[in-house]
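K.L.:
With the sequence up front, the predicted model follows.
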Amino acid sequence: MIRSATPDDVPEIHAMVRELAEYEKALPEARATVDQLREALFGERPAAFAHMAVDDEDGSPLGFALWFLNFSTWRGVHGIYLEDLYVRPARRGGGHGKALLTELARICVERGYERLEWSVLNWNEPSIAFYRSLGARPQDEWTVYRLTDEALTTLGATKEGSR
């Protein structure tokens, strides 16, 4: 079963974020706290949204999708950027990841959004094969760039940026 996340789900979402970071060999980079996630998802001005895959019988969390709106200047409408899609290893292969993506695609269609986008690590062949099986295609002509930590702080402190 897929449902919208609730504030009570935040500790489990946090735990799964950490599980995902460990799988992606980046656990030290996963510094978000439960409180930060709660604020982002359910604060006064939510910046992100989440859906849960839960067991039909006991409601236990099996996976989650955390996403936010983006905007295409070329299409003139919003889209969804999927930040994280995760299904616990013991429950993979049961259709939960597809069900989560199906729900996000449904939201896009219902709201007139024209894109559902996400990133995947180049070495994550099982996920790449899964996404391709759904009809998703890589955007090979684009390279993601990111500023974080010292580089972000340095650029943000530059006087030229305040004009």
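P.N.:
Perfect, I can see it now.
K.L.:
rest of the way, CA atoms for contacts and neighbours
P.N.:
Fine.
K.L.:
what are the ranges of the helices in the chain?
P.N.:
Remark: helices assigned in the chain by DSSP state H are 10-23, 34-42, 96-111, 125-133, 149-156.
K.L.:
Quick one: residues contacting Gly95.
P.N.:
For Gly95, the contact set (Cα atoms under 8 Å, 6 or more residues apart in numbering) is empty.
K.L.:
coming back round to it: with mean neighbour count and distance to Ser60 as new columns, can the helices of the chain be given to me in JSON lines?
P.N.:
As requested, the helices of the chain are arranged in JSON lines below (neighbours: other Cα atoms under 10 Å; distance: least, Cα to Cα, whole Å):
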{"stretch": "helix 10-23", "mean neighbour count": "18", "distance to Ser60": "10"}
{"stretch": "helix 34-42", "mean neighbour count": "17", "distance to Ser60": "18"}
{"stretch": "helix 96-111", "mean neighbour count": "17", "distance to Ser60": "13"}
{"stretch": "helix 125-133", "mean neighbour count": "13", "distance to Ser60": "23"}
{"stretch": "helix 149-156", "mean neighbour count": "11", "distance to Ser60": "36"}
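K.L.:
take the one below as the second:
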Amino acid sequence: MIRTAVPADVPVIHSLIRELAEYEKAPQEARATPEQLHEALFGERPAAFAHIAEDDAGGGTVGFALWFLNFSTWRGVHGIYLEDLYVRPMARGNGHGKALLTELARICAERGYQRLEWSVLDWNRSAIDFYDSLGALPQDGWTTYRLTDEALTKLGTQE
């Protein structure tokens, strides 16, 4: 079962983000607090959205998708950028990841969004195979750049 996250889900979303960071071998990078997540998802002006995957049998949370809107200047419409998709290891292979992506694709279709995009680590072969099986295409010729920490501060304080 896939459902829209509610404020009471923030602690489990935070926990899932920590699990994802461990899986991606970067636990030190996951610094978001539950308070920050609550504000981003449910504050006065939400900047992100989340969906929860629950186990059909037990009802427990087994995964999540956290996303936000982007905008294509070429297409002239919004799209969804999927920041995180994570399903707990014991629940993988049961359709939860596909159900989360299906829900996001449904939202795109319903709202007229023309893109659903995300990134995947080059070494995550099982995720790449899964995305390929859905018909998703890698964006060859593009390299992701990121400014954080000191480099971001340095650039942002230049006059």
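P.N.:
Looks like it came in fine. Owing to the predicted nature of the structure, the values given are computational and were not obtained by experimental measurement.
K.L.:
quick revisit: for the helices of structure 1, could you give me TSV that also reports distance to Val54 of structure 1?
P.N.:
Formatted as TSV, the helices of structure 1 follow (distance: least, Cα to Cα, whole Å):
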stretch	distance to Val54 of structure 1
helix 10-23	11
helix 34-42	18
helix 96-111	9
helix 125-133	20
helix 149-156	35
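K.L.:
Mind checking those for the one nearest to Thr73 of structure 1?
P.N.:
Closest approach to Thr73 of structure 1 among the helices of structure 1 (Cα to Cα): helix 96-111, 16.5 Å.
K.L.:
By how much does the closest one deviate from structure 2 on average?
P.N.:
Superposing on structure 2 and averaging over aligned pairs (mean Cα distance after the TM-score superposition for structure 1), helix 96-111 of structure 1 comes out at 0.2 Å.
K.L.:
who touches Ala91 of structure 2 in this structure?
P.N.:
Here Ala91 of structure 2 is in contact with 55, 62 (Cα under 8 Å, 6+ apart).
K.L.:
and Gly135 of structure 2, how far is that from Gly76 of structure 2?
P.N.:
Per Cα to Cα, to the nearest Å, Gly135 of structure 2 is found 23 Å from Gly76 of structure 2.
K.L.:
ditto for Gly63 of structure 2
P.N.:
Remark: distance between Gly63 of structure 2 and Gly76 of structure 2 (Cα to Cα) = 32 Å.
K.L.:
ok, now Phe49 of structure 2?
P.N.:
Distance from Phe49 of structure 2 to Gly76 of structure 2, by Cα to Cα: 22 Å.
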